[in-house]
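Enquirer: Show me the folded form of this:
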Amino acid sequence: MADSFYIPESVNELLDLLLELKKEHLYILSGGSNLLINDQKRYAHIIYMKSVDCSFENYGNGLFYIGASVRIQKVIKEVNEAGFGGFEELIGLPALFGGVVYMNAGIGGKEHPKFNISDFVLRVKVIDKSDWKIKWIDRADCDFDYRKSVFQLDGFIILGAEVQLDEQMPEISKEIIRKRQAVIKDSQEFLKGTFGSIFAESNRNVRNLVALTHKKKGGVSFGTKNTNWFLNDGNASFEDAIYLIHKCESMHKLFRQPISREVIVWE
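Expert: Coordinates of the predicted model:
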């Protein structure tokens, strides 16, 4: 799949690598970006952000810097122990913080979101791919929208972000997490292979109709609890998943219903 797969262990190491490969086509891999990768394609260079910036800094009064490589579960634990909170319900995401910002992850649908991570972000630390320099981008310039951000246009690499959180007693945080974990277990395909939500915007009735007529393709099937999720039986391929995505999109077009992808596809 990848001719070269890199796991830089610091920002400086990442910068050196980018300067070396800047004329090459690069793919940045984080966690939590709802990614579907073409398993029939070879990629020249993939950079995994797992270890680039694992820093967590508490500046006081609810202001934190969180590195892109910190898992969201650790972020939640650290801010809760410091007596702050706000996004505990992201506890179930298999995500690094950079991926959370990239996708503007949150809770709730497009029409009535409970919150998005952009509600807490003050500014984002990035590498600008136009000149390979480290910069800060203020929230107003991040073009955050429902599961969208300027970072999806591939002009920047997220290194971390500053967030501002409200005070919250640890007991309240624990109760929010407990309730969210119960919801996840009840409403999601718990511990089954999936890349997360497929569509940021779609019609549930149309999705359900497609699921009735095309319940499974190869190793991919629609979720039984939520047809906005696909399940992998262990033998799924990219072609299986993209086939069902295209079926949903064409059916929405037939019924003149809006649809947009949340999953990021490496064609």
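Enquirer: hey, let's count contacts and neighbours off CA atoms from now on
Expert: Noted.
Enquirer: right, and Val79 touches Gly85 too?
Expert: Yes - at 6.1 Å, Val79 counts as touching Gly85 under the criterion of C-alpha atoms under 8 Å.
Enquirer: what about the strands in the stretch 151-267 of the chain?
Expert: 156-164, 166-167, 199-201, 216-217, 220-222, 230-232, 260-261, 264-266 (DSSP state E, counting those that start in this stretch).
Enquirer: got those strands as CSV, with mean neighbour count columns?
Expert: Listed next are the strands of the stretch 151-267 of the chain as CSV, based on neighbours: other C-alpha atoms under 10 Å:
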stretch, mean neighbour count
strand 156-164, 22
strand 166-167, 14
strand 199-201, 18
strand 216-217, 16
strand 220-222, 23
strand 230-232, 22
strand 260-261, 14
strand 264-266, 14
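Enquirer: For Ile117, which of the ones you listed is the nearest?
Expert: Ile117 sits nearest to strand 156-164 of all the strands of the stretch 151-267 of the chain, at 9.0 Å, using C-alpha to C-alpha.
Enquirer: Other residues contacting that closest one?
Expert: Applying C-alpha atoms under 8 Å, 6 or more residues apart in numbering, the external contacts of strand 156-164 come out as 11, 28, 52-53, 62-69, 97-98, 102, 120-129, 151.
Enquirer: Among those, which lie within strands?
Expert: 28, 63-67, 121-128 (DSSP state E).
Enquirer: out of these, which one sits closest to Glu239?
Expert: Ile28 (21.8 Å).
Enquirer: how many neighbours does the closest one have?
Expert: 13 (other C-alpha atoms under 10 Å).
Enquirer: what's it in contact with, if anything?
Expert: Ile46, Ile47, Tyr48, Met49, Ile157.
Enquirer: Type out the ChimeraX command that picks the buried ones from these.
Expert: Buried residues within the contacts of Ile28, by 16 or more other C-alpha atoms under 10 Å, are selected in ChimeraX with:
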select :46,47,48,49,157
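Enquirer: Quickly name whichever of the contacts of Ile28 is closest to Arg139.
Expert: Taking C-alpha to C-alpha as the measure, Arg139 lies nearest Ile157 of those, at 15.4 Å.
Enquirer: Who are the contact partners of Met251?
Expert: Val206, Val210.
Enquirer: let's see this one next to it:
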Amino acid sequence: MQILENEPMSKHTSFKVGGPARFFVKAESLADLKEAFAFARDKRLPRFILGNGTNLLVSDSGFEGVVIALAGEFSDIAEQGVGLFKVGAATPLGRFARVALKQGYAGIHKLAGIPGTLGGAIYMNAGAYGQEIGTRCTQVVTLGADGNTHEYSNEDCAFGYRRSVFQKACAAHSADDAQAEIILSATFQLESGSLACESQEQTVARLEAELAECMAKRKASQPLNMPNAGSTFKRLECGSSEMPQQVAPGYYIEQAGLKGYRIGGAEVSMLHANFIVNAGGATAKDILDLSDYVKAKVAEKFGVHLQREIVLLGEM
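Expert: The predicted model follows:
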């Protein structure tokens, strides 16, 4: 098990900001992970499980705790039957989606452009272009602070729009929190994407074309060339009484005239209003202050209350 002290979290987040983690641990096996839990407990420090850091804003003052990053055996993909896959939590979601696609399985192939890990995708119930990871998930296995593994059925996971039961179970926890859990793996039952009278080669080609279309849309509509953490705010379950239902947050932000608005080095993207980007030299405070400003202006103008999708870590 590798342990680093005062590791800059700016190296591990897509925003490229964030102060140091008191300890940064890379766990490549279940034994490592149990040792990391014990290490945090002995130090009496809170712990946080890190995926790819693509939906995370870490405080400029850092995190006075133990950040645990999974690797090694937690990156395995095992096919256990026809369309049945067991996938480690550290596996890049895009890698799993492409492995399944290459075998002609549909249902998650449009998620290949999401830059997070499988564990992070389960945690947030990641989705894009009409697909959500929780729809195809049949089981999630976690490790509890007690050293025992726990199994969750799809129903147990309580998947909803950008939410799951794991947002409580697997958040940053105090060292002695007996309820803390870590996602280890998830199992998926996928179905063939083949149409009638279509060969597997034709199915794969069609699914690849669908993915390519999604990737082209992502590239054209999102500021992928600038540090960001994806959508800043969750889609609204309903709009205001004067506005259409199920309107994306970017609509309100743009109508409020906030595209291009800056605080320090943080900017509301000119390409997609629901993205805050690090336009150069941004701090976590810049990004947080800008997101708070956007929330306040949208509420003032439309009576709509935006909710952040980005996870905050450390004292803000």
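Enquirer: TM-score of the superposed pair?
Expert: The TM-score (TM-score structural alignment, normalised by the length of the first structure) is 0.90; 261 aligned residues with a C-alpha RMSD of 1.9 Å.
Enquirer: Looking for the alignment partner of Phe48 of the second structure in the first structure.
Expert: When the first structure is aligned by TM-score structural alignment, Phe48 of the second structure is paired with Tyr27.
Enquirer: now its match, nearest residue through space, not along the chain?
Expert: Ile46 (4.7 Å; C-alpha to C-alpha, 6 or more residues apart in numbering).
Enquirer: Tell me if I am right that that neighbour is in a strand.
Expert: Yes - Ile46 of the first structure: assigned to a strand according to DSSP: H, G, I helix; E, B strand; the rest coil.
Enquirer: how much space is there between it and Asn205 of the first structure?
Expert: Between Ile46 of the first structure and Asn205 of the first structure the computed distance is 38 Å (C-alpha to C-alpha, to the nearest Å).
Enquirer: Find the nearest non-adjacent residue to the aligned residue in the second structure for Cys248 of the first structure, please.
Expert: Taking TM-score structural alignment, Cys248 of the first structure has Val294 as its aligned residue in the second structure. For Val294 of the second structure, ignoring the flanking residues on the chain, the nearest one in space by C-alpha to C-alpha, 6+ apart is Ile253 at 7.0 Å.
Enquirer: what about the match of Cys248 of the first structure, neighbour count?
Expert: 21.
Enquirer: That one reaches Gly257, doesn't it?
Expert: No - Val294 of the second structure is not in contact with Gly257 according to C-alpha under 8 Å; the separation is 10.0 Å.
Enquirer: Now do the contacts for the counterpart of Ala229 of the second structure in the first structure.
Expert: Aligned by TM-score structural alignment, Ala229 of the second structure pairs with Phe195 of the first structure. Contacts for Phe195 of the first structure (C-alpha under 8 Å, 6+ apart) come out as Asn34, Leu35, Leu36, Trp229, Phe230, Val263.
Enquirer: so which of those residues is the most crowded?
Expert: Within the contacts of Phe195 of the first structure, neighbour counts (other C-alpha under 10 Å) peak at Phe230, which reaches 25 neighbours.
Enquirer: ok, that one - contacts?
Expert: Phe230 of the first structure makes contacts with Thr194, Phe195, Gly196, Ser197, Ile198, Val220, Ser221, Phe222, Gly223, Ala241, as judged by C-alpha under 8 Å, 6+ apart.
Enquirer: Nearest to Gln73 of the first structure among the residues you listed?
Expert: Using C-alpha to C-alpha as the measure, the one of those that approaches Gln73 of the first structure most closely is Gly196, at 16.9 Å.
Enquirer: Which position in the second structure pairs with Val150 of the first structure?
Expert: So, by TM-score structural alignment, Val150 of the first structure is matched to Val165.
Enquirer: wouldn't that match be in contact with Cys157 here?
Expert: Yes - shown here, Val165 of the second structure and Cys157 form a contact pair, counting by C-alpha under 8 Å, at 5.3 Å.
Enquirer: more crowded one of those two?
Expert: Per other C-alpha under 10 Å, whichever of Val165 of the second structure and Cys157 has more neighbours is Cys157, with 21 against 17.
Enquirer: pretty sure the more buried one contacts Arg163?
Expert: No - counting by C-alpha under 8 Å, Cys157 of the second structure stays clear of Arg163, with 9.3 Å between them.
Enquirer: sorry, back to before: aligned against the first structure, show me the partner of the residue nearest to Val294 of the second structure.
Expert: Using TM-score structural alignment, Ile253 of the second structure sits opposite Arg207 in the first structure.
Enquirer: ok, that match to Ser197 of the first structure distance?
Expert: 12 Å.
Enquirer: Need the residues touching each of these two.
Expert: When C-alpha under 8 Å, 6+ apart defines a contact, the residues bordering Arg207 of the first structure and Ser197 alike are Asn228.
Enquirer: Compare the two (neighbour count), which wins?
Expert: Taking neighbours as other C-alpha under 10 Å, Arg207 of the first structure and Ser197 compare with Arg207 leading, 20 against 15.
Enquirer: now the equivalent of Gly144 of the second structure over in the first structure, nearest residue through space, not along the chain?
Expert: Mapped onto the first structure by TM-score structural alignment, Gly144 of the second structure lines up with Asp128. Counting by C-alpha to C-alpha, 6+ apart, Asp128 of the first structure lies nearest to Phe156, which is 4.8 Å off, once chain neighbours are set aside.
Enquirer: what do you get for Leu290 of the second structure?
Expert: Per C-alpha to C-alpha, 6+ apart, closest to Leu290 of the second structure is Ile263, 5.9 Å.
Enquirer: Now do the same contact list for the counterpart of Gly86 of the first structure in the second structure.
Expert: Applying TM-score structural alignment, one finds that Gly86 of the first structure aligns to Gly107 in the second structure. Residues counted as contacts of Gly107 of the second structure (C-alpha under 8 Å, 6+ apart) are Gln131, Arg136, Leu190, Glu191, Gly193.
Enquirer: residue nearest the centroid of the second structure?
Expert: For the second structure, the residue nearest the mean C-alpha position is Gly120 (4.3 Å; C-alpha atoms, centre = their mean).
Enquirer: With Ala97 of the second structure as the reference, measure out to that one.
Expert: 14 Å.
Enquirer: Who are the contact partners of Lys168 of the second structure?
Expert: Lys168 of the second structure sits in contact with no residue, where contact means C-alpha under 8 Å, 6+ apart.
Enquirer: do Leu101 of the second structure as well
Expert: Contacts of Leu101 of the second structure by C-alpha under 8 Å, 6+ apart are His109, Val204, Leu207, Glu208.
Enquirer: let's see it at 7 Å
Expert: Residues near Leu101 of the second structure by C-alpha atoms under 7 Å, 6 or more residues apart in numbering: His109, Val204, Leu207.
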